[in-house]
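Novice: Structure for the following, please:
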Amino acid sequence: MSNGPLPKKVDPRKLAERNAEISGSAKVADFTRFASFLCSDSGSIDVALAFSIDQQHLRTVTGTATGQVFMTCQRCLEPVAVDVKAEANLAVVLNEEQAKNLPGYYDPLLVEDEDVEFLSLIEDELILSLPSVPYHDDCTIQTSFGDTETIQNQQDKPNPFSVLARLKDTADKS
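Specialist: Predicted coordinates for the structure are as follows:
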């Protein structure tokens, strides 16, 4: 098990043969594509990956990446802290044909050369873990009239269609 600075490149096939585990922290700024979705590239992501060979003799990479990042709130346009957790469940493949034949619970990790960028193993999963519309639970925004208004969560508002649901329920019982 390696716990310290994360390597730049790894050979997932060799690491799987040795049942290796690698964990450590990486700067958010090191994930260039992931950082482009954020309003700040400060902070770090904790990464823990295990390389192994499963019962079907597939070389696999499993693990997690967790951290807290800052995105722009889509209500007030201020930074909002977002907890991210990405889980990887990858199988090493050498070509597209092998990728098509993988069991559905694995995502393919196409390895054309011996070494792959270590952080790219988890970066796509981090991107997918981001909310599509980040926002604070309660925002105070400035209106065009200079007043401030608090926006509450949608859960606090009554559902305008609840009357229709009651009507449907009474119609179903008749």
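Novice: drop to CA atoms for contacts and neighbour counts, all remaining ones
Specialist: Fine.
Novice: count of residues packed around Asp46?
Specialist: 16 (other CA atoms under 10 Å).
Novice: List the residues that contact the nearest residue to it once chain neighbours are set aside.
Specialist: For Asp46, ignoring the flanking residues on the chain, the nearest one in space by CA to CA, 6 or more residues apart in numbering is Ser25 at 4.4 Å. Neighbouring residues of Ser25 by CA atoms under 8 Å, 6 or more residues apart in numbering: Gly4, Pro5, Leu6, Ser44, Ile45, Asp46, Val47.
Novice: wait, isn't the second one in contact with Gly24?
Specialist: Same thing as Pro5. Yes. Contact status for Pro5 versus Gly24: in contact at 6.1 Å, counting by CA atoms under 8 Å.
Novice: And those two? Which one has more around it.
Specialist: Gly24 (17 against 11).
Novice: ok, and the more buried one, which helix or strand is that part of?
Specialist: Of the helices and strands defined by DSSP states H and E, Gly24 is found in strand 21-27.
Novice: next one: Ala50
Specialist: strand 44-53.
Novice: Tell me how far the following helix or strand past the strand holding Gly24 lies from the chain's centre.
Specialist: Per DSSP H and E, the first helix or strand lying C-terminal to strand 21-27 is helix 32-35. Distance, stretch centre to chain centre, for helix 32-35: 12 Å (CA atoms, centre = their mean, to the nearest Å).
Novice: this one next, for a side-by-side:
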Amino acid sequence: MQNQPLPKQIDARKLCATTANIRAQASVSTLPRFAAGLASDRGEVTVDIRLYREEQGFYRIDGKAVASVDVFCQRCLQLMPVEIVAEFALAIVWTEEQAKALPKSLDPVILGEELLELDELLQDELIISTPFVNYHDKRECAADAPVDYPAPEGAGSEEKGESPFSVLGSLKPRD
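Specialist: The predicted structure is shown next:
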């Protein structure tokens, strides 16, 4: 199956009833909420989604999204490329009660009679799968070894053995 542009909206229930596969690509720049947490809006997202009705009667959306994006290394604050992989198993439900009754292995998508905003769903899944912090491998990181800052003048002049808190003794009232 060939990659196509990511549809903005889909009739998820109809596609589940007939079983459908969507293989699409999207530019990160077309996913603004996801791009807001990255170093830039450059990059591509490849999406593989299967919509079907399973034997238990659940309308399912199973998918995988792979995004090649730039983030900031938290050590050196330089750009670094990462691959974010979001895998999801969702069930379409109509009410909160139905959502609570789903097996723990499925996350709910509460959908009334409206179309499913596929780009919004995809952004949610990518945001959840994005690591909170990112680091280059130590060999590749531009950050130097920890900086050893000099002590302020006069610091460290106390004699060994004398507590730095000994001055507090002079503040205590004497009986």
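Novice: Need the TM-score from the superposition.
Specialist: Once superposed, the chains reach a TM-score of 0.78 (TM-score structural alignment, normalised by the length of structure 1), with 144 aligned residues with a CA RMSD of 1.5 Å.
Novice: how about the strands of structure 1, start to end?
Specialist: 2-3, 9-10, 21-27, 44-53, 59-72, 79-93, 107-110, 116-117, 139-142, 148-151 (DSSP state E).
Novice: which bit of structure 2 covers stretch 116-133 of structure 1?
Specialist: Using TM-score structural alignment, stretch 116-133 of structure 1 lines up with residues 116-133 of structure 2.
Novice: Point to the residue nearest the middle of structure 2.
Specialist: For structure 2, the residue sitting closest to the mean C-alpha position, by CA atoms, centre = their mean, is Thr130 at 2.2 Å.
Novice: From Asp70 of structure 2, how far off is it?
Specialist: Going from Thr130 of structure 2 to Asp70 of structure 2 by CA to CA, to the nearest Å gives 11 Å.
Novice: And for Gln2 of structure 2?
Specialist: Gln2 of structure 2 sits 26 Å away from Asp70 of structure 2, going by CA to CA.
Novice: More neighbours: which of the two?
Specialist: Each of Gln2 of structure 2 and Asp70 has its neighbours counted (other CA under 10 Å); Asp70 has more, 19 against 7.
Novice: picking that back up, dump the strands of structure 1 to TSV, plus distance to Asp169 of structure 1.
Specialist: Listed next are these as TSV, based on distance: least, CA to CA, whole Å:
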stretch	distance to Asp169 of structure 1
strand 2-3	58
strand 9-10	59
strand 21-27	53
strand 44-53	49
strand 59-72	41
strand 79-93	39
strand 107-110	43
strand 116-117	56
strand 139-142	36
strand 148-151	32
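Novice: of the ones you listed, which approaches Ala165 of structure 1 most closely?
Specialist: strand 148-151 (26.0 Å; CA to CA).
Novice: what sits against Cys2 of structure 1?
Specialist: Quick fix: residue 2 of structure 1 reads Ser, not Cys. Residues near Ser2 of structure 1 by CA under 8 Å, 6+ apart: Ala20, Glu21, Ile22, Ser23, Gly24.
Novice: cool, and Leu121 of structure 1?
Specialist: Ala88, Leu109 are the contacts of Leu121 of structure 1 under CA under 8 Å, 6+ apart.
Novice: separation between it and Lys14 of structure 1?
Specialist: 15 Å.
Novice: With Glu149 of structure 1 instead?
Specialist: For Glu149 of structure 1, the distance to Lys14 of structure 1 - CA to CA - is 57 Å.
Novice: can you check Asn101 of structure 1 too?
Specialist: Taking CA to CA, one finds Asn101 of structure 1 at 22 Å from Lys14 of structure 1.
Novice: More neighbours: these two, which one.
Specialist: Lys14 (15 against 10).
Novice: Not counting sequence-adjacent ones, nearest residue to Lys9 of structure 1?
Specialist: Distance criterion CA to CA, 6+ apart; nearest residue to Lys9 of structure 1, sequence neighbours excluded, is Glu117 at 4.5 Å.
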